[in-house]
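Student: Okay, sequence plus prediction incoming.
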Amino acid sequence: MKIALLGTGFGQAHAAVYAARGDVEVVMFGRDPEKTAQTAARFGFASSTNADAAFEDPSFDLVDICLPIPLHTEYVLRTLDAGKHALVELPLADDIEDAERVADAAARSGKQVFVNMYGRFIPATRALLDAVREGTYGRLEQLTLWNKTAPLWPGASLGLKVLPLEAMHSDMDLITHTLGQPRDVTVTTVARDADSGAVEATFDYEGASARSSVSSLMPMPWGARGGYTATFEHAVLDARSTMGFDGKPSGTVTAYTADGSRELDLPPADQYTAMIDHVLAVLRGETENQIGPDSVLDALQLTFDVDQRVNSPR
């Protein structure tokens, strides 16, 4: 499998996974020749500043798009026009109309489009989704999600302008998968400066509620921490995790029932590796695509609803 990796920023998180595999060949593309060459060399990849080659070179099977959000739609559609598969960082697009265009184009193309919904591969998230799907503890009544981080990514803004799309999308995905679209959304915010802030969003349902809390106000020793508390009719699942730039969290999920508490047995947590494993398995014909663009539209719409309340007018 030959992969064109576009982007030397967050593309490094994908690069680290590819570098550990023996079944892919990767070329990293970027704008700055020196930075691109140095970054690619760290992972043992070739490099290029000629982005056109990613689409024109017939040897590339997959284009991995780790570019700024406003470029996602353009580059996914260009990838499909070139007859190649696409993996795109989340969110899929910066408005719902473009996201629907991509979903429609993917359905017509005969090629696979994957959205990096890495949160679906976190073991703690899978435990919650399984419990809801199987009715293990009865109906889900209340879901609280939280993610609080220090500024771990030098030069990256985590202010109110970007928090909804870049930090809350995975929460919206989990909320819509477990409870659907809410009847109402309420948002409150805190802005320390242009690059740090906090958002609290609450979601109203018939007989249920959800909350998503994100913050970039934490000091560096805090690192990044997150989790959820899911209250069911007959139990509570409580998850806690820490996570760094490598996307490899450590954490636990504890189930509380009338009989006591127990820690769930979770598989090792490495959601980026699991996501890319899934992408390559789909391309080998071993499984069905679980992170296609049509599967993210509900979560994306809810993310935009929150973003509009935080940043309207944008």
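Tutor: Everything's here; your move.
Student: from here on, contacts and neighbour counts on C-alpha atoms
Tutor: Will do.
Student: ok, for Thr202, nearest residue in space, not its chain neighbours?
Tutor: Nearest residue to Thr202 in three dimensions, chain neighbours excluded: Arg211, at 4.3 Å (C-alpha to C-alpha, 6 or more residues apart in numbering).
Student: count of neighbours near the one you found?
Tutor: 22 (other C-alpha atoms under 10 Å).
Student: And it, how close does it get to Ala201?
Tutor: 6 Å (C-alpha to C-alpha, to the nearest Å).
Student: Tell me which helix or strand comes right after the one helix or strand the residue nearest to Thr202 maps to.
Tutor: According to DSSP states H and E, Arg211 maps onto strand 208-215. Downstream of strand 208-215, the first helix or strand assigned by DSSP H and E is strand 224-232.
Student: And the contacts of that next one?
Tutor: 128, 137-150, 236-244 (C-alpha atoms under 8 Å, 6 or more residues apart in numbering).
Student: now that strand, how far from the centre of its chain.
Tutor: Offset of strand 224-232 from its chain centre (C-alpha atoms, centre = their mean, to the nearest Å): 17 Å.
Student: what does stretch 221-233 give?
Tutor: Centroid displacement of stretch 221-233 relative to its chain, using C-alpha atoms, centre = their mean, is 17 Å.
Student: try stretch 301-313
Tutor: Distance of stretch 301-313 from its chain centroid, counting by C-alpha atoms, centre = their mean, is 18 Å.
Student: Next one: the nearest residue to Met1 once chain neighbours are set aside from Val162, what distance?
Tutor: Of all residues not flanking Met1 in the chain, Val24 sits nearest, at 4.8 Å (C-alpha to C-alpha, 6+ apart). Val24 sits 33 Å away from Val162, going by C-alpha to C-alpha.
Student: So these two - more neighbours on which side?
Tutor: Val162 (19 against 12).
Student: second one coming, line it up with the first:
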Amino acid sequence: MVRIGLIGLGFMGRMHIAAYDKLEGAELVAVADKDPKRAAGDLSGGWGNIDGAAEQLDMTKVTGSTDFHELINNPDVDMVDICVPTPFHEELAVAALQAGKHVLCEKPLAMDSASAQRIADAAEKSGRVFMPAMCMRFWPQWVWLKQAVDAGTYGKVLGATFRRCASMPPGWFSNGELSGGAILDLHIHDTDFVYYLFGMPAAVRSAGYTKTSGKTDHITTQYLYDDGPTFVSAEGSWCMADGFAFTMRYTVNFENATVDFDVSRENPLIVYAGGEAEHITLEGDGYNAELAHLVECINAGKAPTTVTAADAVASIRIIEAEQKSIDTGEAVKL
């Protein structure tokens, strides 16, 4: 049994709590949040762009604290799950690893690649199991797409587009010094998945602007490959008007089929081939599968393979190249 200590009880922390409730082989034993109400188990009043977050936590067997380091040093905790704003990831992740804990750290791993690399180095030195929480690599329809690309099920990929757009979420996200803007906190999902599918691009060409956070809040990027799909692009935004429904979509054009996913549809995933439309039904979300993979790795004493600390560093490097492209108006090589 892996005993979990969770730091940060905002939207992502509440999603993780709901996932742990369904997960065999793991038990939530401690939580910490700067808000005393949340630390006492009252998680009501939060927001979320995906349904399923916990609203109340049964504290009968859970220790609550407003001190993050008290949780890290709790001898009853085997693994620390870090769900706080990004600037605090390095301090907490390194402290937990040095305390001998396994660690799950929410995305983005850090505010920049140098900080992310320090976390990766600390993880390697610690000998503990460490995983960045890149949930799209575990999302059923994204797992399906990865398998289809790798197996060549529909032939080679000719082009791929990804779109993830929303209005500005409430809370600290509108402060770019905490969130890094949509380019880092939101768009990294798709940048990372492009990297997962096709490898490191030779270069990126991006355009973007800021609206609220002071950082880039709306971005479009072309990922340029010397030997890969002709066209790969992604758009990410927190600049839509209030009331705009959260958009999460991809369209991938293969030699022999077009695959389209749109989270807003009753049947989100459709394959168009041979004049027919096939609806692919897949249940669940990425949070349950993500946490199950990590717990399985801890119990087996092996390193995660679906996503690694090195992957998280690489994805932030690409984001930094995208920002440089916005700043210079030129393609940036990687």
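Tutor: Great, that's in hand. Note that the structure is a prediction, hence the values are computed from the model and not measured.
Student: Show me the helices in the stretch 51-200 of structure 2, by range?
Tutor: Under the criterion DSSP state H, counting those that start in this stretch, the stretch 51-200 of structure 2 contains helices at 68-72, 89-98, 113-126, 140-151, 176-179, 181-185, 188-198.
Student: among those, which is nearest Met12 of structure 2?
Tutor: helix 181-185 (12.4 Å; C-alpha to C-alpha).
Student: what range in structure 1 does that closest one sit on?
Tutor: Helix 181-185 of structure 2 corresponds to residues 162-166 in structure 1, going by TM-score structural alignment.
Student: repeat for stretch 247-258 of structure 2
Tutor: Residues 225-236 of structure 1 are matched to stretch 247-258 of structure 2 when aligned by TM-score structural alignment.
Student: Show me what counts as buried in that stretch.
Tutor: By neighbour count on 16 or more other C-alpha atoms under 10 Å, the buried set for stretch 225-236 of structure 1 is 225-232, 235-236.
Student: now stretch 149-162 of structure 2
Tutor: Of all the residues in stretch 149-162 of structure 2, those buried under the rule 16+ other C-alpha under 10 Å are 149, 154, 156-162.
Student: what about the strand holding Arg211 of structure 1, how far off from structure 2?
Tutor: Comparison of strand 208-215 of structure 1 with structure 2 after fitting gives an average deviation of 1.3 Å (mean C-alpha distance after the TM-score superposition for structure 1).
Student: just checking, what packs against that strand?
Tutor: strand 140-149, strand 196-205 (3 or more C-alpha pairs under 8 Å, 6 or more residues apart in numbering; DSSP states H and E).
Student: Let me have the ones you listed in CSV, adding distance to Ile65 of structure 1 as columns.
Tutor: Compiled in CSV, those are given as follows (distance: least, C-alpha to C-alpha, whole Å):
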stretch, distance to Ile65 of structure 1
strand 140-149, 25
strand 196-205, 26
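Student: Any idea which residue is closest to the centre of structure 2?
Tutor: Met134 (3.4 Å; C-alpha atoms, centre = their mean).
Student: Trace it over to structure 1, please.
Tutor: So Met134 of structure 2 corresponds to Met117, using TM-score structural alignment.
Student: From Leu90 of structure 1, how far out is its match?
Tutor: From Met117 of structure 1 to Leu90 of structure 1 the distance is 7 Å (C-alpha to C-alpha).
Student: try Leu179 of structure 1
Tutor: Counting by C-alpha to C-alpha, the gap from Leu179 of structure 1 to Leu90 of structure 1 is 21 Å.
Student: same question, Ile69 of structure 1
Tutor: Using C-alpha to C-alpha, Ile69 of structure 1 is found at 8 Å from Leu90 of structure 1.
Student: and these two? which has more neighbours close in?
Tutor: Between Ile69 of structure 1 and Leu90, counting by other C-alpha under 10 Å, Leu90 is the more crowded of the two (25 against 18).
Student: Now do the contacts for that one.
Tutor: For Leu90 of structure 1, the contact set (C-alpha under 8 Å, 6+ apart) comprises 69, 115-117, 166, 169.
Student: likewise Asp195 of structure 1?
Tutor: For Asp195 of structure 1, the contact set (C-alpha under 8 Å, 6+ apart) comprises 156-160.
Student: If any of those are buried, put those into a ChimeraX selection.
Tutor: To isolate in ChimeraX the members of the contacts of Asp195 of structure 1 that are buried, counting by 16+ other C-alpha under 10 Å, one can use:
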select :157,158,159,160
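Student: What is the neighbour count of Thr281 of structure 2?
Tutor: With neighbours defined by other C-alpha under 10 Å, the count for Thr281 of structure 2 comes to 11.
Student: The match of Met134 of structure 2 against Ser170, yeah?
Tutor: Yes: if you go by C-alpha atoms under 8 Å, Met117 of structure 1 and Ser170 touch, sitting 6.9 Å apart.
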